[in-house]
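Asker: quick one: sequence and predicted model below, then my questions.
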Amino acid sequence: MSNVIVKRVAEFLKRFPPFSFLSPSELEPVARSVEIQYLESGETLFRQGEAARPHFFILKEGLVHLVEDTPNGDEIREVCDEGDVFGVLALLGKRPYLLSSKIIENSLIYAVPVEVFEKVLEENSRVALFFAAGFAAGQVVVRQDLSQGQKARSLFRNTTGDHSLLIFSDPAQVRYSENVLKCAPDTSIEDAAQLMTNSQVSSIVVCSGEDFPLGILTDKDLRSKVVASGFSPKKPVSEVMTSPVVTVKKQDGFTTIYLEMIRRRLHHLVLTEDGSSDSPVCGIIADHDIFLSMGNSPAVLIHGMMNTLDVRDMRLIRDRAEQMLRYYLENEISMEFVASVMTEINDVIITQALKISKEKLKPDFPEMGETRFCFLSLGSEGREEQLLRTDLDNAILYQDVPPELETIASEYFQKLGENVVEVLLACGFDPCPGKIMASNPEWVQPLSVWKNYFSDWIHHPSPEALMKVSIFFDYRSVAGSKSLVEELTQHVYKEIGQKRIFLNFLAQNALKNPPPLGFFKDFVVEKSGENRDQFDIKARAMLPLTDLARLLILSHQVVGINNTFKRFEKLSELEPSNAELFSQAGKAYEILMRMRALEGLHQRNNGRYIKPQSLGKIQRQLLKNTFSPISELQEVVNIRFQLDYFRR
């Protein structure tokens, strides 16, 4: 491989873990050993049950689905996009693949030989832990964005919050099996299978003489490891069991156990006396037991959404998500957790809408299949804060194309945006009153035009430009080429760095809304119109906090944090002297989000306007308490950006 290609491969790999953990001297031989594979839509890289190959894979460009063969057909278990690592069983377990990899869009894939990477695993503990964690979780794909909580598998990673009520009105209805079917490690596979059949169960736990769990054999193992692979059923069960077995304490409680199964992608979880594998088995729970109790769980809803392209089904699933949202809000579940769940569900809807739209347009625009693009969520959905099905702000960014393709590219992406918005409206979302949607040609543009948009807003911060900044500066990539978004982001921060006075204009704009309490310490309400005498919780309380958080995070040149909670969290780290104020601002925003969402659910609207007289005494005081951080932050910004002098 030429040095130029090796350099490009290394530059790409360095952007994603675990390769980002490598030094240049460690990365260079890996990049040199990479085999570049091109697969077309409809092809399969590896199939469920096949022996693991001597490579693992990284998706460079395109889209790959990892699917499980079920009696009802293929079911999507993972969606791989740019930078995702998959097929790691070759590296870790040398076992047959648990899923098939289907190429959904023409894809470039980097194949890394295991033998080249083994030395890195031995010498770099961070890399070893990265892969080990993925293997222990039963994951075939290890996502690069685990810390951001943007995908379903990472929603349940943090179990330290108050999730005790999660989604079950009566968790006690779930029954654990205390009569666990067990066998010794030297039991033959066929005898173990017969025991399972006789007991009408889908698993058997392989135990030591002390009843300590050594491994587990399931129906799925029998299909994929024995039948599909032609493995002799006369051999001992120890040769095909899954080991080590994942264990927890029964006393951990159902919610903890449920989260563990979701996080680790397990169909069965073994319960032991002390929660370790060096303790006697005392029970087992299967995912079937859980799913019987979980009509509205995030896992079930997301799984259902990922496996349908029927818009009516998508609408019904989103309706069920709203029921789940109401339960979360009324039971005081952490707002960060709730917002992450609802964001993931909305993102899956958008992803499925894109699939529907691309398939519809494929016959008329065959030449557009290879054109890179990115679907952007803006505003509250871009910040991962949209709970209700209010209007969705979105846009499309696509690569610059040769002049001869400009017209056809514009037409294609315009139609793509229109079709996606049509699906979103059919799923119950409202159209944006300001027409900031991917159906509007103004917001479906190539990278060069988007760069010019942001440059113009930064260099000519008119009131209209600043209004657009409040929406567009919170853009987030939902699907497509992340590299396009990264290039745009680099451009934006470079422009801000060269035009720092832009932040003063942004600061002035962030202070345009006065404190929400009047002179007599009562709510500032609307004076006229259909919402007369009502309090605008969005404009008077939430927007000031989102504007202030955005301004301050931009002033620190921090890239990649859109969420208001997380912005205040990061600001607490960057400015310890103001940490308490930022913490209070984050808590205030959480209260406001909850109040608006509950109001919207109760009134069947967007929850923006609240009648102060309808609030109880405690609610009124709680709402007023959220205003204090707004006033303090506005004063900090006024002094920091010298706005008294700036206005002169």
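Answerer: Here it is on my side, so go on. Numbers count the residues shown, from 1 in each chain.
Asker: make it CA atoms for all contacts and neighbour counts henceforth
Answerer: OK.
Asker: excluding residues flanking it in the chain, which one is nearest R389?
Answerer: In this structure, R389 finds its nearest non-sequential neighbour in F429, 4.6 Å apart by C-alpha to C-alpha, 6 or more residues apart in numbering.
Asker: okay, now the one to match up with it:
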Amino acid sequence: MEHSWMERFDVSIYNAVSTEQLRGLRDRMHVELRPSLFEDVIEWNKSVNAAHDRLIAGTIALAEQTLRLEGFGVPPVPYAFVAVGSAGRAEQTLWSDQDNGIVHAVPPEGREAEAETYFRLLADRVHVWLQSAGYPPCPGNVLCTNSLWRKSDDAWKSMIREWYDDPVWENVRYLLMTADLRCLHGDAGLVRSMRNGYMNMLAQTPSMLGHMLQNTLHHKMTIGVLGNIITERYGDDAGAFDVKYGAYIPLVNGIRLLALAAGVAEPSTLGRLDALRAAGKHAPADVDRWREAFVTALELRSLARHEKEDGLYTTRGMIDPESLSKENKRRLKSCLRTGIELQQTVRKTVERLADGAPKKRGGSA
């Protein structure tokens, strides 16, 4: 992709005054950012996520402007619109959904209701407009419209503390999701403060790593004992390989937990791998293999079947193994084998760190 296209894209977002224009820009991304136009999947991933970031930030800015024109004023306190999931890790595909939230500063005494009303209205407007632009809502309701993911920084920190104190499966899942949180628009300092608090709590609660381990290893690499690629047996996807949950997610989850165990707060998978290598806690050759496996999963995920349904870009993360070249089949099998080794390393690392640590009540469901 030429830099001039991204520059024109930025100008078009800045000048957008309607949801129809935003939708046109989203559709244009699918033309200008086709994976086949890029020789390197990492550069493709950077370009795709830069475009998503710009479009979403532009949607938020337009929502702010519209609320101001409608008489609701400006944001009453500083805030950060945050991305979670693949958006938080800067690993969205062209057809990713919405995973987001809002962190705002504590309002002055007596203005709590004003802040709650403003950010609820902003969240509703952004959510609807992103849907209009083709972003389906997160099926797990990790959305700025959900009050669980929209609150003051103090309330966020209290909620995170509650999750640490009661490590049942769902709370641990939320903690792992929060580790991927990234500021998309607004006051990044609010997110840094929250992330620092998160990491400090983890350092003070090493037994939490054991609970995180069970959640992290929930998704397995889908390769058979004889080295065969395991495909879907039934339904519309029969014969297809689930590259998202059979390769990509297990790698993301494993690398995330190794990073957390090493005190790394970086939200992106590639950033976590770089930090792990620099920290020297694992053999450089191992980290390089994990990186190669992740890049393979990232590339094959970009080839997953996708569709446009009711105006929304969606995918089930499936690829047809028979459509892969001989080399890509070899790379996929190598990726899956490396993923198994990674999960074994994660288990050994966490069990060693968590051994003897005070246990919290709760655990896996």
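Answerer: Okay, I see it. Since we're looking at a predicted model, the values are computed, not measured.
Asker: which residues in structure 2 does the strand or helix carrying V9 of structure 1 match up with?
Answerer: Using DSSP states H and E, V9 of structure 1 sits within helix 3-13. Under TM-score structural alignment, helix 3-13 of structure 1 has no counterpart anywhere in structure 2.
Asker: please compute how far that helix lies from its chain's middle.
Answerer: Computed by C-alpha atoms, centre = their mean, to the nearest Å, the chain-centroid distance of helix 3-13 of structure 1 equals 28 Å.
Asker: tell me which residues of it are tucked away?
Answerer: Within helix 3-13 of structure 1, the residues that count as buried by 16 or more other C-alpha atoms under 10 Å are 6, 9-13.
Asker: now stretch 447-461 of structure 1
Answerer: Judged by neighbour count (16+ other C-alpha under 10 Å), stretch 447-461 of structure 1 contains these buried residues: 447, 449-451, 453-455, 457-459, 461.
Asker: swap in stretch 603-611 of structure 1?
Answerer: By 16+ other C-alpha under 10 Å, the buried positions in stretch 603-611 of structure 1 come out as 606-610.
Asker: in TSV, list these along with secondary structure and distance to T564 of structure 1.
Answerer: Supplementary listing: those in TSV, determined by DSSP: H, G, I helix; E, B strand; the rest coil; distance: C-alpha to C-alpha, whole Å:
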residue	secondary structure	distance to T564 of structure 1
N606	coil	19
G607	coil	19
R608	coil	18
Y609	strand	21
I610	strand	22
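Asker: and the buried residues of stretch 447-461 of structure 1 as TSV, adding secondary structure and distance to F519 of structure 1?
Answerer: Formatted as TSV, the buried residues of stretch 447-461 of structure 1 follow (three-state DSSP; distance: C-alpha to C-alpha, whole Å):
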residue	secondary structure	distance to F519 of structure 1
L447	helix	48
V449	helix	46
W450	helix	44
K451	helix	44
Y453	helix	41
F454	helix	39
S455	helix	40
W457	helix	36
I458	helix	36
H459	helix	37
P461	coil	32
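Asker: make TSV from these and add distance to Y645 of structure 1 to it.
Answerer: Below are those laid out as TSV (distance: C-alpha to C-alpha, whole Å):
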residue	distance to Y645 of structure 1
L447	37
V449	35
W450	33
K451	31
Y453	29
F454	26
S455	25
W457	23
I458	20
H459	20
P461	18
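Asker: what about the strands in the stretch 1-150 of structure 2?
Answerer: Along the stretch 1-150 of structure 2, the stretches classed as strands by DSSP state E, counting those that start in this stretch are 79-83, 100-104, 150-152.
Asker: so who does I229 of structure 2 touch?
Answerer: 222-223, 241, 333 (C-alpha atoms under 8 Å, 6 or more residues apart in numbering).
Asker: biggest separation within these, which pair?
Answerer: Spanning the widest gap among the contacts of I229 of structure 2 are F241 and K333, at 11.8 Å by C-alpha to C-alpha.
Asker: the more surrounded of those two?
Answerer: F241 (23 against 19; other C-alpha atoms under 10 Å).
Asker: follow-up on the earlier one: skip ahead from the helix holding V9 of structure 1 and say which helix or strand is next.
Answerer: According to DSSP H and E, the helix or strand after helix 3-13 of structure 1 is helix 24-33.
Asker: what range does that following helix cover in structure 2?
Answerer: Under TM-score structural alignment, there's no match for helix 24-33 of structure 1.
Asker: correct me, but M212 of structure 2 touches L257?
Answerer: Yes - using C-alpha atoms under 8 Å, M212 of structure 2 is in contact with L257, at 7.5 Å.
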